[in-house]
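Undergrad: Coordinates only, no sequence provided:
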């Protein structure tokens, strides 16, 4: 008899209780939110649109039922994602080793959207992949990784000054989930990141380090994270205005020149990229004692700072490499879980679709981890797709 792996995991984490805590109520949509969300998870994992799913499944609901769930302004989608992630991570503890490094990773991605009336979409967003400005969504997200499993914990949509549709024009009560979610996008990306880290730490998720790229590498941001008891490993921007150190050697360039002349560099490689590295410990007026590892490639000098000065150079480098897990996560989300393919004009529906993509990704990552023979996410995805298409979906 075939088992439904997705349904089994949802039962294990008591998903119905999580829905109640997140304000998902049946009377608002006329059908069980549990079953509707289960259908959405099936859609993402077997990679089907709502219309295709309705044609192929005899147990599907009418289209209005799915859209009523997506557009509802009362649901707390953030709480749903975070509580389910907390449960999944807690179940991984028995598989984790004491030596495993657990990290939180902050990053943002730009998803191109061409719709003229999509709430939250902005013009003039820089897209690193396209190397040009585009129209779309700027999504700041927080990821958890323990070396073997990655999970998306939280996200916010950030606006610039070029919003296509003003998301604050629709009236919502100032205490509603919809209102809070809409207005938060006016905050800076650093503030959004701080709020996300706050929520995750309060939920009880433990991590050794927070990893961020140079965009978030501001002394005040790092200081606030450090005050919460979390060490930070971050790539620095080469800005003498932002980064001034105490003592004789105040800039990154002068620090590097001095340390290179006093210490011999060591060699390393990352895939096909060869590099040399050397480190120093210095003092910053806001952060106190910090350790900087200078990585020199053929074309670039990359300074990486750790607030934990007891780590070795190679530990700092290897830990920071884990930041690329979130880039792979975005890639898998786009390829397998319909992330970036949202076409909803309404902001609440957009938040719901992204949350469901992240939830499907987390469940799949968890299923892969608890398997006796872990696969690549692509292999597991194809196996789950076959299993769910074989099952009578209900």
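TA: On my side now, so go ahead. Just so we're clear, the structure is a prediction, and the values are computed from it rather than from any experiment.

Undergrad: When you work out contacts or count neighbours from here on, use the C-alpha atoms and nothing else.
TA: Fine.

Undergrad: So residue 295 sits against residue 273, correct?
TA: No: proximity of residue 295 to residue 273 does not meet the contact threshold set by CA atoms under 8 Å, at 11.4 Å.

Undergrad: So the two - more neighbours on which side?
TA: Between residue 295 and residue 273, counted using other CA atoms under 10 Å, the more crowded position is residue 295 (21 against 9).

Undergrad: can you pull the contacts of the more buried one?
TA: By CA atoms under 8 Å, 6 or more residues apart in numbering, the contact list for residue 295 reads 275, 276, 277, 278, 301, 302, 303, 304.

Undergrad: State the distance from the residue nearest to residue 187 when sequence neighbours are not counted to residue 317.
TA: Leaving aside its sequence neighbours, residue 187 sits nearest to residue 158 (CA to CA, 6 or more residues apart in numbering; 7.2 Å). Separation of residue 158 from residue 317 (CA to CA, to the nearest Å) stands at 30 Å.

Undergrad: the more surrounded of those two?
TA: residue 158 (23 against 20).

Undergrad: for that one, what are its contacts?
TA: Applying CA under 8 Å, 6+ apart, we find residue 158 in contact with 120, 137, 138, 139, 140, 184, 185, 186, 187, 188, 189.

Undergrad: The host helix or strand of the fifth one packs against which elements?
TA: When elements are defined using DSSP states H and E, residue 140 is found to belong to strand 132-145. Strand 132-145 makes packing contacts with strand 103-112, strand 122-127, strand 150-158, helix 189-202 when contacts are defined by 3 or more CA pairs under 8 Å, 6 or more residues apart in numbering; DSSP states H and E.

Undergrad: And here is the other one:
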């Protein structure tokens, strides 16, 4: 048995049930991810899927497998670089199945469901020739990096966050793009991915939302932070019949209609009645965002919340004016789920770290596989009611894989020793067999189950 097969077996406890229960092979076929040569796509994906849990990158994995590896480097990159693969459809199918069959049955029907959208830096700061590489501004570090904006749409019921889709955005400004698009057949999914990367984030937000809803995934509200909170974007989302709850940012160019006046957010706060004392909710007001396509006024509720850290206030907007102030605040708190998601994928699941490919298709394919890893961990945490965080679940999974690998090695040694003892004469073999039986009897039950041994093997 070669090393790659042994590694696949070592991942069985953590991954096989996920691949089987979620029918990953079928989802790949439905997403036009088909076999090009002799290796099935699900086998290649399983190898890539396991890398983060084995502690190896692709180079170290193939080096450990040696010349006997059944899946080589060319096979992996041919799988990742396919322009025909529809990875967004794969994520839609996977997330929709997990939500419908695994999460919703565990969630009360009256619990509000939310979409959450945000972008994060996909850094390739040491790269120079990655396709569509751009200079991207990081708002946290206040500087530019080389890479992409990872615009991500997810779903949450308040307990479990499931990533649904994403878009790796380059830059609509040609001056900020360091490398241009490769020549690709315009009829392929690869060309459509590249064309989307040059669009602006608010446009792609509407597109991702529409595609998710067409895939059968729905939610009561869409949550996002102040970077997307422009009246034109909110009105456009309402035209798609999607209610919005978002954070607002005070800007001199953005005004809200209140009692016949167009006021900035700062002026609006000065004009509304404030609650007395140390209330967490300072004030709320109904405002007009603007006119929709039919010329009707679009109303929204703005809630001002005390910001204890900056000794100022924060403003939340809800297009559902029937929601109570406290409900708006409670629902917006769920937006933190996507921040946890970005932390887990970057720190534990090797997002943007596992491969150094220059192909845009490979970046999209690997990011989709990283999202699938997160779905597996989130599903394991939800279905087992495990109180541990996703980070500790990841480390526990890695420890279990290492333990299983050790058990397989010990089982192999015991089998070899058994064959050697049996080759001796009966007078010599009998006492040795008795000693081995006594030794196995002392093996802990947990390790004995991993070795698939009965109480007495010999």
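TA: Ah, there it is. Not measured: the values here are computed from a predicted model.

Undergrad: thinking again about what came up before, quick one: closest of the helices and strands packed on strand 132-145 of structure 1 to residue 85 of structure 1.
TA: Smallest distance to residue 85 of structure 1 across those (CA to CA): 6.3 Å, for strand 150-158.

Undergrad: how big's the offset between that closest one and structure 2?
TA: Compared with structure 2 after fitting, strand 150-158 of structure 1 has a mean deviation of 1.2 Å; criterion: mean CA distance after the TM-score superposition for structure 1.

Undergrad: corresponding residues in structure 2 for that strand?
TA: Under the alignment (TM-score structural alignment), strand 150-158 of structure 1 falls on residues 161-169 in structure 2.

Undergrad: Please apply the same query to stretch 356-364 of structure 1.
TA: The alignment of stretch 356-364 of structure 1 onto structure 2 (TM-score structural alignment) covers residues 369-377.

Undergrad: Show me what residue 395 of structure 2 lines up with in structure 1.
TA: For residue 395 of structure 2, the aligned residue in structure 1 is residue 382 (criterion: TM-score structural alignment).

Undergrad: ok, its match to residue 257 of structure 1 distance?
TA: From residue 382 of structure 1 across to residue 257 of structure 1, the span is 51 Å (CA to CA).

Undergrad: Translate residue 70 of structure 1 into the numbering of structure 2.
TA: Under TM-score structural alignment, residue 70 of structure 1 pairs with residue 80 in structure 2.

Undergrad: give the contact list for that match.
TA: Counting by CA under 8 Å, 6+ apart, residue 80 of structure 2 has contacts 361, 362, 363, 365, 366.

Undergrad: Can you tell me the SS state at the second one?
TA: Same thing as residue 362 of structure 2. helix (DSSP: H, G, I helix; E, B strand; the rest coil).

Undergrad: you'd agree residue 320 of structure 1 is in a helix?
TA: Yes: counting by three-state DSSP, residue 320 of structure 1 falls inside a helix.

Undergrad: Contact partners for it?
TA: Counted by CA under 8 Å, 6+ apart, residue 320 of structure 1 has contacts 211, 233, 234.

Undergrad: show me what contacts the equivalent of the last one over in structure 2?
TA: Right, the one you point to is residue 234 of structure 1. Aligned by TM-score structural alignment, residue 234 of structure 1 pairs with residue 246 of structure 2. Neighbouring residues of residue 246 of structure 2 by CA under 8 Å, 6+ apart: 222, 223, 224, 225, 226, 229, 316, 317, 318, 332.

Undergrad: Which of the residues you listed fall in strands?
TA: 222, 223, 224, 316, 317, 318 (DSSP state E).

Undergrad: Including distance to residue 90 of structure 2, could those go into a markdown table?
TA: Supplementary listing: those in a markdown table, determined by distance: CA to CA, whole Å:
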| residue | distance to residue 90 of structure 2 |
| --- | --- |
| 222 | 22 |
| 223 | 24 |
| 224 | 24 |
| 316 | 34 |
| 317 | 33 |
| 318 | 32 |
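
Undergrad: of these, buried ones?
TA: Neighbour-count burial within those applies to 222, 223, 224, 316, 317, 318; the criterion is 16 or more other CA atoms under 10 Å.

Undergrad: What is the nearest of those to residue 56 of structure 2?
TA: Proximity of those to residue 56 of structure 2 (CA to CA) peaks at residue 224, which lies at 35.1 Å.

Undergrad: And that closest one, what's its match in structure 1?
TA: In structure 1, residue 224 of structure 2 lines up with residue 212, judged by TM-score structural alignment.

Undergrad: Residue 193 of structure 2 maps to what in structure 1?
TA: Under the alignment (TM-score structural alignment), residue 193 of structure 2 pairs with residue 181 in structure 1.

Undergrad: An error on my part: the question was meant for residue 336 of structure 2.
TA: That one, residue 336 of structure 2, aligns with residue 324 by TM-score structural alignment.

Undergrad: count of residues packed around its match?
TA: Neighbour tally, residue 324 of structure 1, other CA under 10 Å: 12.

Undergrad: try residue 34 of structure 1
TA: Counted by other CA under 10 Å, the residues lying close to residue 34 of structure 1 total 17.
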